[in-house]
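# Turn this into a model:
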Amino acid sequence: MASKGLIKNVSRRTFLKYAGIGGLAAFGAFSALKYPSGWTKWLSFGQKPWEIAPGVVDYSLVAQFEGPMNTDGVPQAYIDNPDMRILNVAQWYDYWPGYVIRNFTDYMNKKFNLPACEARWTSNIYTSNEELFTWVTQTGRKFDVMVPTNYTVETMEKAGLLVNLEQDWIPNYLNIFGRVPSAPTTPFYPTTYTDPGTGLPATIDYPGFAAGDPYNNAASVDFRDPILNGYAYRGNTTTYATQKPHPGGGAWSDSNGIPTLDGLVAIPYQWGTTGIGYRQDVFRQQDIEAYGWDVLGLSSYTNPDSGITYDLTKKRMMLDDMREVFTAALKEVGFADQERLGAEEVSLPGSHPEWRNPAPPPVIFPPTTEVHKLDSPYNKLYQWSNNEVAETKLQDSADWLNGITGTMWGFNTPQQGPWLVSGTMLVDHAWSGDIMYAVRPNLEPHPPVDYFVPKQGGARWIDNLTIHRECEKLWLSHQFINYIHEPEIQATISSFNLYATPNAWTFQILYRDPSFSSPTWNPAADHRIYSDIALGTYGVPTGSYTGQPILNRCEYQKDVGVQNSLLYFQYWRGVKF
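So this is what the prediction gives:
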C-alpha cells in the first residue's frame, strides 16, 4: 500500500519476519544482541481476579468485577465509569475505514443505550506482527483488542499474551464460514438493498443452502472448526503440535468438537493468499501459470502472441519476508523433486525420496459421499510443506534462491503492487490483497496487472481479532469484536480494503448488493480474492468457481520454534546478504 503514502511505507502484510518467539530469539542470537528484559517477562502480568489460571478467564467471575447487568444488558461498571467505555485497539494500518470505527459509538448507544463508547486505534497502528509483539512484550503497552496473524496468534498464546473468549458475548461468531447454527444470529443493521432487477427492496438473510447441506457457504469452507483451525484454539496439540498444553489439563474440545469454555482465543477478521503478481501486457496467462514459481528464475520472456522478448533482469522481485520467501522456495524445489521422481517409489541420482511428505487424504464432504480429490500440487503423491525444518530441504531451497537472486531486483514488500502498476517490475512475489488493492478492479479503467497462486503451492493466512491478557474491559471488548462481524459492517470493511471476508453472511451481501460492486466486477465472484470459495470466476460472476483448486495448494505458516527459526535465519542471511 505504499502508493498511498502510508506510515513507514511498509505493507501491512509484512509479517513477523523471524517466525514468532523463535524468530526473535534467532535475531538476537545472530546479531549478538542481548535479549531485552521484557522478553523474559511474558508471564509476569500476575493473575487477574477473574482468571482461574494465567490467561484462563472464568466469565462468571467477570461479573463480580464489572457488576450486574442492567435491563439493557450493560454491566454496572460501564454505567458508573465513563473511562470504562474507551477501548485501546491495536490494528494494521489501512485495514478498515476510520468512519466504521467511529460508528461503534452510535452502535453501542442504539443497541445498549450506552453513550460515549469509543475504540481508539489511530495511535496504535503497526506495520508488522513483529512490531505488535514488541509493543506487548518490551514496552509495557497494553491493549484491549489486537489483530495478529494466525501463526502470531499461536506465538502470543504460547507467550501468555491472550485470553479465552466468551462466545455468548459474540453471537456474530456464528456468521463465520462454517456449519449452519441451529439458531442463526439476528443482525443489528438490516441487510436490505434495492434489487436491480425489480427495483424493489430485498433482504439478505443468514446464508442457507439446499436441504441437508450443513454449511453456510457453497464451498463447505469452515473457519470455525477446531481441527481445521487449530491456531485459534488453546491447547490444540492434536493438529498444532507446538501449542502449549491446555491450562486445565483436559481436552481442548468436547466429544462433539465444540470448544470448551477456555478454548477459543481468536476470531477471523480478514484472510488471503500468497502468490505471484504480474503484468498482463507482458506475460500470457497460460505461460506464466505454467511456470509458477519458476518464472522468478527467468532472465527473459518472449510473448508468443506479440513476438516481443522482454528482459527480466532486475524486473523480478520477492517479498522481504523470510518465511514467505522460503515458502516459495520450498514449494518450487519440492515440486521439482516430485516431478523428477514421478509418482512411483523410485530413487534417482540427486533426488531425495526419503524427504517426501505424505499428501493430505482426500476430503469427503457430508452429507454426500462425494470425494474431493486434492489436486495440484498434490496431484502426484508428495509435496513439501512451508513449515519444513529438515536442514537438507532448507539447503536445497536456499540453493535455488541463491541461483535466482543475482538477476532479481531483490527483496521488497511495500512496492509489490505499486511497482507492477508503474511497470518498474514485471513480475513479483506478492500477497493477494495488496495486488488487488493496486489493481482496483472495482474501478474502470484499471492497470493490466493480475494475480494467481502458483501450481506448486503457496501460503494462506488469516488475521484475527484477539483480546490482550491485560484487558480489563472484557465485556466491551467482546461487543467491539461482535460489531466488527455485523454483516453490513464487515461488507463495508472488505469493500474498502479488498481483502477476503471470513463472514459468510457478508460474503452473500458482497455478492448480491450492487452497492458493493461495479457493473463489470463482483468481489465475491473474484477467485483472486476468494479462491475456491468465489461465486464465479473473474470475468464470469455467476455460478461457482470451476477452475483448478486453489486453497489446497496453500498452507498456513506455523511457528517452528526457536532452534528451527535459528536454522531458517542462518539460510536467510546467506540468501539476502
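# Every contact and neighbour count from this point should use C-alpha atoms.
OK.
# May I ask you to name the longest helix in the protein?
helix 322-341 (DSSP state H).
# Please state the offset of that helix from the chain centre?
Relative to the centre of its chain, helix 322-341 is centred 21 Å away, using CA atoms, centre = their mean, to the nearest Å.
# what's whatever helix or strand comes next after it packed up against?
Where DSSP states H and E defines the elements, the next helix or strand beyond helix 322-341 is strand 363-364. Under the contact definition 3 or more CA pairs under 8 Å, 6 or more residues apart in numbering; DSSP states H and E, strand 363-364 sits against strand 371-372.
# Could you work out the end-to-end span of stretch 143-157 for me?
From its first residue to its last, stretch 143-157 covers 15 Å (CA to CA, to the nearest Å).
# And for that stretch, what's in contact with it?
15-16, 19-21, 87-92, 129, 132-133, 162, 231-232, 234, 243-244, 266, 269, 461-468, 470-474, 477, 556-559 (CA atoms under 8 Å, 6 or more residues apart in numbering).
# Narrow the residues you listed to those in strands?
Judged by DSSP state E, those include 87-88, 91-92, 269, 461-467, 556 as members of strands.
# And this one, please, so the two structures can be compared:
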Amino acid sequence: MKWSAALGLTGTLGGMGVLSGLGYVKGPQEPRPAWETEPGRVDYSLVPSLAALDKSQTYVLKIAQWYDYWPGSFLSDFRDFMNSEHGLRVETRWDVYTSNEELFNWITLGKRRYDVIFPSNYLVDLMKKAGMIYSLNEGWLPNFQANIDPTLIGQPLGNPYDRLGPQGPFVSVPYFWGTTGIGFRTTAFSPDPAKAREEVEEVGWDFLWMDSYQPTDASMPRIDLHKKMRMLDDERDVLGTGFKKAGWEWQRGLGLGPSYPNGYVVGTTDPDGDPGYQWTMNETDPARIGAAGELLFAAKPHLFDFSSTDQATSLIANVAILNQAWSGDMMYAIRPDQYLTQPMDYAVPRQGSTWWIDCGAIHAKSRNLAIAHAFLDFIHDIEQNLRLTYWNLYSTPNKAAFDALRPYNNGYDMRTDPRLYPNINAPETFRICDLTQDVGLDTLINLYNPLWFDLTTD
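Predicted coordinates for the structure are as follows:
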C-alpha cells in the first residue's frame, strides 16, 4: 500500500492528478460500451453472464496486483476452476507493481488496460470519482455477499470509498487489510521482546528524528540509529506520519496529554473549539501540511532512504534497526507461524497511525466483466481465502475464512494476534488508527504532491 516517487515530477504530478480520468489530459475519447450508462456505472442487464459466454473461445483475464500477495499457483487454480465449473478456457496475464502510484500511472499515462486491479481504498475512492473503475454486480459475487466482514465495507459511513453513494452499488471488494506502524529488531531494545514492543510503542514515531537512543534497560548499549531507519516509499503513509508527529507536538505544546479529551478521538474538539487530540492522516489545512513537511525534512537526514520493498529484509540482515512498515509485510518476515522466528516485531506508535484496505476492482477498460467478477468472487471462496491468508499472513476481511482459521503446528493463532487483528484484540490500538481517505484533487495536486516530490528528491 504505497505511493512511489520513482516516476519523478511528471509521473507524480500528472499521474496523481488523475489525468484523463478527471479531464486534466484531453484527447480522443473512446466510445463507451452500450452497457456503460455513464462513466463507471454499468447496466448489468446488458452484460453477458458466464453462462452466456461462448465456450469455444479462449478468454484472457488481465490482472495488475501487488508483489508477494498470492502464491503463483493461485492463478492456475482459478483457470482450472473456470474450466471445471463453467466450461470456459481462461488465460491469465499478471503484471506486478510495488506502489499505488505505479498502478495509477500504468492505466493513465501508460494507457494500459486491465480487467482486475488491486488499488488501496483511498485510490479506489479517487478512481471511482474519475469513472476509472466499474460498478459491480453483487448478484455475481455470492461469496462476497455471504462471507465478507460487514465492518470492513461501506467505510467511512455516509461517504463510503467503495460505493457509488451511501446506498449505491459497490465498486470494489476488500482483498486484505492492515495497519502501518514500526517494524524493529527487538534485541536492540531489550532481551524481553514484550518490553521491547512496549518501548517502541511508547517512543513511537519520535525515533525517526533521533540519531541514537538509549534503551530504558540500562544493561543495553546505546543504539546508533543514524541511517539505520527507513520510511516507506509511500506518499500518504509518510505525510501521515508527519501529521501524527506534528499533531503530537502541537498537543504537547498546549499542555494537553494523550488522554485529552477522553482519549484519542479523531475529529473531536475541546471546549474552546480547537481540534481535539490528534491530527489525522487526512489533513487538508495548508498550515498543517506545511508543519508536517518541516518535520519530515528534519527527519530525512537520519533516514537511510524511502523504500517499500526492503523494510523487512533490511531488518533481517541487521542493517536497519527500525523501519516504517506494513503489518502484513512484517508478519511475513517475523514468521510467527514457524518454530524459528526472527528477532523482530511490529508495533503501532502511541502517536497513532493508519489502517487501510487493499481492494479488488474492475478497470473501466475491461470487456470481460463476467469473468472479472468470477475472479473477485473466487478470492472470497472460504477455502481459497484461507489459503491466501495462511500464505501471505495479512489480515483477511473474509469473516467466514477468519472463523475457519486454525492455529499453526507451533501453536500460533492468527486470530488472536493484535498485530494482525487490532480491531478485535487491541481496540485501544485500532482506535488511534485513521482510515486513509481521498483528500481531494486540489489538495493532492497543489499541496501533497509538491511536498512529496521535494522530500524524496535528493
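# ok so, going back, from the ones in strands among the contacts of stretch 143-157 of structure 1, pick the one nearest Glu344 of structure 1.
Glu344 of structure 1 has its nearest neighbour among those in Tyr556, at 27.8 Å by CA to CA.
# could you list every residue that touches the residue mapped onto that closest one from structure 2?
In structure 2, the residue matched to Tyr556 of structure 1 (TM-score structural alignment) is Thr436. Taking CA under 8 Å, 6+ apart, we find Thr436 of structure 2 in contact with Asn121, Tyr122, Arg236, Met281, Asn282, Thr354, Trp355, Trp356.
# okay, the residues you listed in CSV with neighbour count and distance to Asp80 of structure 2 next?
Formatted as CSV, the contacts of Thr436 of structure 2 follow (neighbours: other CA atoms under 10 Å; distance: CA to CA, whole Å):
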residue, neighbour count, distance to Asp80 of structure 2
Asn121, 28, 30
Tyr122, 22, 33
Arg236, 23, 38
Met281, 26, 42
Asn282, 19, 43
Thr354, 26, 38
Trp355, 21, 35
Trp356, 21, 32
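# Could I get these in TSV, plus columns for distance to Thr396 of structure 2?
As requested, the contacts of Thr436 of structure 2 are arranged in TSV below (distance: CA to CA, whole Å):
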residue	distance to Thr396 of structure 2
Asn121	15
Tyr122	18
Arg236	22
Met281	23
Asn282	24
Thr354	17
Trp355	13
Trp356	12
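# Relative to Trp140 of structure 2, which of the residues you listed is nearest.
Closest approach between the contacts of Thr436 of structure 2 and Trp140 of structure 2, by CA to CA: Asn121, at 21.4 Å.
# The closest one maps to what in structure 1?
With TM-score structural alignment as the criterion, Asn121 of structure 2 matches Asn150.
# same question, Ile316 of structure 2
Per TM-score structural alignment, Ile316 of structure 2 is aligned with Val421.
# so which helix or strand takes in that match?
Assigned by DSSP H and E, Val421 of structure 1 falls in helix 418-422.
# And for Ala77 of structure 1?
With DSSP H and E as the criterion, the answer for Ala77 of structure 1 is helix 76-80.
# In the stretch 451-577 of structure 1, what residue spans correspond to helices?
474-484, 487-497, 504-512, 527-530, 562-576 (DSSP state H, counting those that start in this stretch).
# Which one, of these, ends up nearest to Phe112 of structure 1?
Closest among those, using CA to CA: helix 474-484, at 10.2 Å.
# got the angle between the closest one and helix 487-497?
Helix 474-484 of structure 1 runs at 70 degrees relative to helix 487-497, counting by axes from the mean of the first three to the mean of the last three CA atoms, to 10 degrees.
# Spell out, range by range, the strands that occur in the stretch 201-350 of structure 2.
212-213, 223-224, 229-231, 305-306, 322-326, 344-347 (DSSP state E, counting those that start in this stretch).
# What is the distance between the second one and the centre of its chain?
Just to be clear, that refers to strand 223-224 of structure 2. Worked out by CA atoms, centre = their mean, strand 223-224 of structure 2 lies 30 Å from the chain centre.
# so that strand aligns onto which residues of structure 1?
Taking TM-score structural alignment, strand 223-224 of structure 2 hits residues 310-311 over in structure 1.
# quick revisit: which strands and helices lie in contact with the helix holding Val421 of structure 1?
strand 267-279, helix 432-439.
# all strands for the stretch 151-300 of structure 1, in order.
Taking DSSP E, counting those that start in this stretch, the strands of the stretch 151-300 of structure 1 run over residues 192-194, 201-203, 267-279, 300-302.
# Turn the ones you listed into JSON lines, including distance to Glu339 of structure 1.
Formatted as JSON lines, those follow (distance: least, CA to CA, whole Å):
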{"stretch": "strand 192-194", "distance to Glu339 of structure 1": "51"}
{"stretch": "strand 201-203", "distance to Glu339 of structure 1": "51"}
{"stretch": "strand 267-279", "distance to Glu339 of structure 1": "21"}
{"stretch": "strand 300-302", "distance to Glu339 of structure 1": "23"}
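# ok, the closest residue to Gly423 of structure 1 other than its chain neighbours - how many residues close by?
In space, and not counting its chain neighbours, Gly423 of structure 1 is closest to Arg279: 7.7 Å by CA to CA, 6 or more residues apart in numbering. If you count neighbours by other CA atoms under 10 Å, Arg279 of structure 1 ends up with 21.
# And the counterpart of Arg279 of structure 1 in structure 2, how far from Ala196 of structure 2?
Matched to structure 2 by TM-score structural alignment, Arg279 of structure 1 sits across from Arg185. Going from Arg185 of structure 2 to Ala196 of structure 2 by CA to CA gives 9 Å.
# Glu283 of structure 2 now?
Between Glu283 of structure 2 and Ala196 of structure 2 the distance, using CA to CA, works out to 31 Å.
# Between these two, tell me which one has more neighbours.
Ala196 (24 against 18).
# rewinding a little: show me the one of the strands of the stretch 201-350 of structure 2 that comes nearest Phe81 of structure 2.
The nearest among the strands of the stretch 201-350 of structure 2, by CA to CA, is strand 322-326 at 31.8 Å.
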